[in-house]
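Student: below are the sequence and a predicted model; questions follow.
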Amino acid sequence: MKKPIHFKALINYYSTDKGGLVTPVSTGYRASIKFPFELKSYIAVQTFEETELIFPGDSNTVEVTLIGAELFLKKLYKGMNFELSDNSGIIADGVITEIYSE
């Protein structure tokens, strides 16, 4: 069963020297996502339409599916910013450009 895509966002992946990605990532990459004023982090599964790989320092439009965020989905809005992180810390920031309804 394919998970629905919740929103599209412009994501700015930090370069390695700024604490960002060390290696490129591909569609299906999962990172923790944190929204302003939300105490909980969620898992964000990323789908890349325009490219096969995202490299450290790249900015790209990405489709995002949130895992376990059903109650939070109604709070999403166009222009909302967020941060992506992994075990090493914050690796990217982004802004929602489009919301998909289920």
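Tutor: Nice, thanks for sending it over. Residues are numbered from 1 along each chain as shown.

Student: when you work out contacts or count neighbours from here on, use the C-alpha atoms and nothing else.
Tutor: Will do.

Student: check which residues of stretch 53-69 are buried.
Tutor: 54, 55, 56, 57, 59, 60, 61, 62, 63, 64, 65, 66 (16 or more other C-alpha atoms under 10 Å).

Student: okay, one more to line up with it:
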Amino acid sequence: MKKKIAHFKAQINYKTAEKGGLISPISSGFRSEIKFPFELKTYIAAQTFSETELIFPGDSASIDVTLNGADSFLDQLYEGMDFELSDNSGVIGEGIITELYFNS
């Protein structure tokens, strides 16, 4: 299987369980929904951790993100753009794009 290349690096703040966020630690490869402020559609965001093996509830980290099924949307991304990460329980974190890895 061909490995997908990350679309951007982001600084993400994961919420604690008390704030409706993560209940347990997550590892590299974790997937969640990602929602951008002006986009009606949500995408699946695969997150790759290069600085640590696990992210714990309440942690902040710089993470590589690959969007699945977002090819037509990639040209609208920009550095400084914010977003929300969610799962079935609600919003689990917020982030901001710090670096784009592709030429739009």
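Tutor: Arrived safely, thanks for sending. Since this is a predicted model, take the numbers as computed values, not measurements.

Student: in terms of helices and strands, where is residue 95 of structure 2?
Tutor: According to DSSP states H and E, residue 95 of structure 2 maps onto strand 90-100.

Student: chain center to that strand: distance?
Tutor: On the basis of C-alpha atoms, centre = their mean, to the nearest Å, strand 90-100 of structure 2 sits 5 Å off its chain's mean C-alpha point.

Student: before we move on, what about stretch 41-55 of structure 1?
Tutor: Centre-to-centre, stretch 41-55 of structure 1 and its host chain are 7 Å apart (C-alpha atoms, centre = their mean).

Student: quick one: end-to-end distance for it.
Tutor: Terminal residues of stretch 41-55 of structure 1 are spaced 24 Å apart (C-alpha to C-alpha, to the nearest Å).

Student: how about stretch 12-25 of structure 1?
Tutor: 13 Å.

Student: name all residues that make contact with residue 55 of structure 1.
Tutor: Residues in contact with residue 55 of structure 1, defined by C-alpha atoms under 8 Å, 6 or more residues apart in numbering, are 13, 21, 23, 24, 25.

Student: excluding chain neighbours, what is closest to the alignment partner in structure 1 of residue 87 of structure 2?
Tutor: Matched to structure 1 by TM-score structural alignment, residue 87 of structure 2 sits across from residue 86. Distances taken as C-alpha to C-alpha, 6 or more residues apart in numbering put residue 31 closest to residue 86 of structure 1, at 5.6 Å, once the chain neighbours are dropped.

Student: among the buried residues of stretch 53-69 of structure 1, which two are most distant?
Tutor: By the measure C-alpha to C-alpha, these have their two most distant members at 57 and 66, which lie 23.2 Å apart.

Student: tell me the contacts of residue 11 of structure 1?
Tutor: 59, 60, 61, 62, 92, 93, 94, 95.
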